[in-house]
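Chemist: next one to model:
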Amino acid sequence: THEIMELLTRLNTELGLTIAMVTHEADVAGYAERTIRFLDGHVASDAMNLEVV
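Modeler: As a prediction, the model looks like this:
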């Protein structure tokens, strides 16, 4: 998982690609600059992450 997340992070940083991902894993979500959480089909929170892994 770590290697894939590092690759996606590099693609975002070096090529400016936007990456959308769905996960239930908090450690994976920690790589994101922005996290949108859903509850019962509605946006429960939308936050920018201050510390990205």
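Chemist: C-alpha from now on. contacts and neighbour counts both.
Modeler: Noted.
Chemist: quickly find the element holding D27.
Modeler: Assessed by DSSP states H and E, D27 sits inside helix 26-29.
Chemist: for comparison, sequence B:
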Amino acid sequence: MELLASLNTDRGITIMMVTHEPDMAEYATRTVRFKDGLIASDSRDMEVAQ
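Modeler: Below is the predicted model of the structure:
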């Protein structure tokens, strides 16, 4: 994860990740959560939605 974070901050590369692990949200500046194929929440800047 540190490598991906470094690529983003040092080189400006956008990283898009799909995961079922809530701990990965710590690294995100934006999280989009889906439920039944629809967007349930869209949060930016570490505002992790429940």
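Chemist: now the helix or strand just after the helix holding D27 of the first structure: buried residues?
Modeler: Downstream of helix 26-29 of the first structure, the next assigned helix or strand under DSSP H and E is strand 34-39. Residues T35 are the ones in strand 34-39 of the first structure that count as buried (16 or more other C-alpha atoms under 10 Å).
Chemist: leaving out sequence neighbours, find the closest residue to the most centrally placed residue in the second structure.
Modeler: Nearest residue to the geometric centre of the second structure (C-alpha atoms, centre = their mean): A28, 3.6 Å. Leaving out its chain neighbours, the residue that sits closest to A28 of the second structure by C-alpha to C-alpha, 6 or more residues apart in numbering is M46, at 6.6 Å.
Chemist: now M1 of the second structure
Modeler: Y27 (7.8 Å).
Chemist: ok, E26 of the second structure next?
Modeler: E26 of the second structure's closest residue in space is M46 (C-alpha to C-alpha, 6+ apart), at 7.0 Å.
Chemist: and the gap between the one you found and G37 of the second structure?
Modeler: 23 Å (C-alpha to C-alpha, to the nearest Å).
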